[in-house]
Each structure stands twice: as structure tokens, then as C-alpha cells.
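J.: Next comes the sequence, and after it the predicted model I'd like to discuss.
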Amino acid sequence: MTPDTAPTILIVPGLRDHVAEHWQTLLQTRLRKAASVPPLEYDKLSCAARVAALDEAIAKIDGPIVLVAHSAGVMIAVHWAQIHSRPIHGALLAAPADLEAPMPAGYPTLDVLEDHGWLPIPRKPLPFPSIVGASRDDPLAAFDRVAAMAVDWGSRFVDLGKVGHLNPAAGYGEWPQADSLIRELL
């Protein structure tokens, strides 16, 4: 695969959008062919608006795409895959937030998530190769629930160990394992 035919890595952030110290932001800055779904200005909690933003970002890319999603970004990618047919080369789905379970204080409630179109979590197999990485101590998703999602989506499941929610609050900045998991999808 030459640099010109290599897939574009499309970053799909979660509900907190772009965080300078987040591994996704750091990954994007060091990759040659990378893009990111831009932050929403309005309807920030709307699943449909997030899916539309992902679809717009995908439409701007010529050639193959590998999605790199984190947290609610995983759910955005999964919802997108249920209604769109653009071929995707593969997806790294890291630390998906379990939006069907009550979240810690400071996060949207189940009622709010349902009102904004996030529920239920789609469970159909994804139409592209994917890897789901799960943390054993993620405050936003139980390990066994993420393992079940991976099975439903037809994804390869990777036990990431105790990495919290794989975000700056859990000590991640750089996440070197992302590089090797992405290479598997290329």
C-alpha cells in the first residue's frame, strides 16, 4: 500500500469533542492522512446531528477510510453504519460508552440520551472489519457489556486492561497501542 492509496484515518470523538491532550487529537497531529469529525455548534446531544456530521466528514474523503472512534464516538459510528452504505475499510472502536446504563454524575441521564436518539444501542453486525477495545475499569461501561457489543457487531475484541475511560482523566495522552490496532485494520 502506497501513501497515496493508504486509508485516511477519520477520528470520531465522543460527546466532549476535541480535547487537546486526548490520544485521538495527538494521533491526528502525527498522522499524514488523517481528518476529524468537526465539533458541533448546535444540537450537541443529538445523535442524528452527530451521525450527520460523521457522514459529512466521510463525504469529504476520497478513497478508503479507517474510523478511529472513542466513547460516544463509537456509538456515533455504529449508528452511522446502520443507515449509510459508504464502504469503510475498518474501524477501531475504543472504550465505547454504554449509553444504556446509568452514567456517572455530570453525564447525560438515560432519559436525556433516549430523548436525543441514542437508545437503543444498535446491535446489528457492522458491515466493515472492526476492533473493539475495552477497559476493565471503565466508569462509563462494564467490561462484559462491551464484550457483548463486540460480539453483536462482529468485531474482534481486545482486552485493554485497566485503562479507565482511556482519556486524559485516566492518564492517556498518547496511547501507543492505537497505532498497532490501526495497523491491523490497514
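T.: Looks like it came in fine.

J.: can we go C-alpha only for contacts and neighbour counts from here?
T.: Noted.

J.: Pull the contacting residues for the residue nearest the centre of the chain.
T.: Centroid check for the chain by C-alpha atoms, centre = their mean gives residue 69 as the closest residue, at 2.0 Å. Residue 69 makes contacts with 11-14, 77, 91-94, as judged by C-alpha atoms under 8 Å, 6 or more residues apart in numbering.

J.: Now the two most distant members of those.
T.: Across these, the two members that end up farthest from each other (C-alpha to C-alpha) are 14 and 91, 14.8 Å apart.

J.: Okay, one more to line up with it:
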Amino acid sequence: MKTSDCSILIVPGYTNSGEDHWQSRWERQLSSARRVEQESWDAPSRDAWVGRILEDVKRADKPVVLVGHSLGVLAIAHAAPLLPRGKVQGAFLVSLPDVERPDFIPAIDRAFAPIPRDPLPFPSVLIASRTDPHCDYAKAEDIAYAWGSAIVDAGDSGHLNAESGHGPWPEGLMRFAGFLKRL
């Protein structure tokens, strides 16, 4: 599949993805990409975030590929069983946050816990770092297996965002292109 063959829906996480974040850069670079906008980026509501994903997927005029980062990954996982069958062709998931940890960001208030463990109804890949402060690699690997996702070890990469030096993230864009090619 080529980017022109699908609607790429960018699903950012908590506080949104800033101008230098790889998701924002991809949105600007890929003509078929657009962001799933949330009413509140700073006080996330699972129901509202899932609802917005459902709306945007239903409105898409082409097959959909989801690109989630951080809390956006969990919003996609919670939305997955509610999505129209066959409309979503795949999900590229980066930096799963472990919202089940007792020390997780209090503002999220566990709204996205527990982490769904049912297999995702579409092909997916989960990219996880060994030094992500929001999720241990072993937990990400366990969730990837539960979801039926391919797991990619990103090594010592932090949370794979602009703050960890992954603003442009050309390796991620190449991996995304490879993922699309297999769909």
C-alpha cells in the first residue's frame, strides 16, 4: 500500500505532539495524513478520545492506517473492537505508556487502564524503547504479543519523541514505509 492509497490518521498522546515531534512532521510531509484532534489534550477522557477516533475512521474516504504515539496507542487499542470491520488496514504504534503503573502521570487518572489485551483486528507493529520512562520494554513486549503486534526493539531511545531527539526520526518513517508496503 502507498500513502496515497490510504487515509493516515495521526493519533497523538497526552498533551498532543508539538511542532518538532515526528508525528507533526509526518502530518506535514504525507499528503494523506491528518491528525485526530481531541477536545482536551491535557485532561484526556478515554471515551472522548475513542469516540473521536471512531468518528474520523468512519469519515475517511479510503482505507485507514492509524499512527499512534504514547496515550494515542492506548486510545487506538480501546477503539479497536468498536471500529468498522475492514476499514482499518493497520496500526503503527509507538511508545506504549504503562498506565497500570502506580507512579503513572496522575492527570490521566487511570482512565485508560486497564490496558486492553485482546488481539487487534488489523495488522500492527509496536515500537518500544528499552529506556522509555513510561513503560518497561518487557511490558511493551508482553502487550505486543497479546495484541498480535510485531514488536520492534528501538534500543536506547527514550520515549521516542522530540525531547528524546526523535523529532525528524527518519528511521521511523522508513519503518512506516516498510509497514505500509506489507499491507
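T.: The structure has been received and is ready for your questions. All of these numbers come straight from a predicted model, not from anything done at the bench.

J.: Counting neighbours, which of the contacts of residue 69 of structure 1 comes out on top?
T.: Most neighbours among the contacts of residue 69 of structure 1, by other C-alpha atoms under 10 Å: residue 12, with 31 neighbours.

J.: residue in structure 2 matching it?
T.: Using TM-score structural alignment, the partner of residue 12 of structure 1 in structure 2 is residue 11.

J.: tell me the contacts of the alignment partner in structure 1 of residue 153 of structure 2?
T.: Residue 153 of structure 2 maps onto residue 159 in structure 1 when the alignment is built from TM-score structural alignment. Listed by C-alpha under 8 Å, 6+ apart, the contact set of residue 159 of structure 1 reads 133-136.

J.: mind redoing it with 10 Å?
T.: By C-alpha atoms under 10 Å, 6 or more residues apart in numbering, the residues touching residue 159 of structure 1 are 132-136, 143, 147.

J.: Then residue 120 of structure 1?
T.: Taking C-alpha under 10 Å, 6+ apart, we find residue 120 of structure 1 in contact with 79, 99-100, 113-114.

J.: again, 8 Å this time
T.: Contacts of residue 120 of structure 1 by C-alpha under 8 Å, 6+ apart are 100, 114.

J.: So the alignment partner in structure 2 of it: helix, strand or coil?
T.: Matched by TM-score structural alignment, residue 120 of structure 1 corresponds to residue 114 in structure 2. Classification of residue 114 of structure 2 by DSSP: H, G, I helix; E, B strand; the rest coil places it in coil.

J.: got it, and residue 126 of structure 2?
T.: Per three-state DSSP, residue 126 of structure 2 ends up strand.

J.: How many residues are close by the equivalent of it over in structure 1?
T.: Taking TM-score structural alignment, residue 126 of structure 2 has residue 132 as its aligned residue in structure 1. Residue 132 of structure 1 has 27 neighbouring residues, counting by other C-alpha under 10 Å.

J.: Residue 132 of structure 1 and residue 158 of structure 1: what is the separation?
T.: Distance, residue 132 of structure 1 to residue 158 of structure 1, by C-alpha to C-alpha, to the nearest Å: 6 Å.

J.: again, but for residue 86 of structure 1
T.: From residue 86 of structure 1 across to residue 158 of structure 1, the span is 26 Å (C-alpha to C-alpha).

J.: Setting the sequence-adjacent residues aside, check what's closest to residue 146 of structure 1.
T.: residue 134 (6.3 Å; C-alpha to C-alpha, 6 or more residues apart in numbering).

J.: give the contact list for the one you found.
T.: Listed by C-alpha under 8 Å, 6+ apart, the contact set of residue 134 of structure 1 reads 94-96, 143, 146-147, 157-161.

J.: switch the cut-off to 7 Å
T.: By C-alpha atoms under 7 Å, 6 or more residues apart in numbering, residue 134 of structure 1 lies in contact with 94-95, 143, 146, 158-160.

J.: now do residue 120 of structure 2
T.: Taking C-alpha under 7 Å, 6+ apart, we find residue 120 of structure 2 in contact with 80, 147-148.

J.: Restrict these to the buried ones and give me that as a ChimeraX selection.
T.: Buried residues within the contacts of residue 120 of structure 2, by 16 or more other C-alpha atoms under 10 Å, are selected in ChimeraX with:
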select :80,147,148
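
J.: So which of the contacts of residue 120 of structure 2 are in helices?
T.: Within the contacts of residue 120 of structure 2, residues falling in helices by DSSP state H are residue 147.

J.: Looking at the contacts of residue 120 of structure 2, spot the one nearest residue 50 of structure 2.
T.: When these are ranked by distance to residue 50 of structure 2 (C-alpha to C-alpha), residue 80 comes first, at 8.9 Å.

J.: coming back round to it: counterpart of the residue nearest to the centre of structure 1 over in structure 2?
T.: Using TM-score structural alignment, the partner of residue 69 of structure 1 in structure 2 is residue 68.

J.: quick check, residue 39 of structure 2 in a helix?
T.: No: Residue 39 of structure 2 sits outside any helix when classified using three-state DSSP, being coil.
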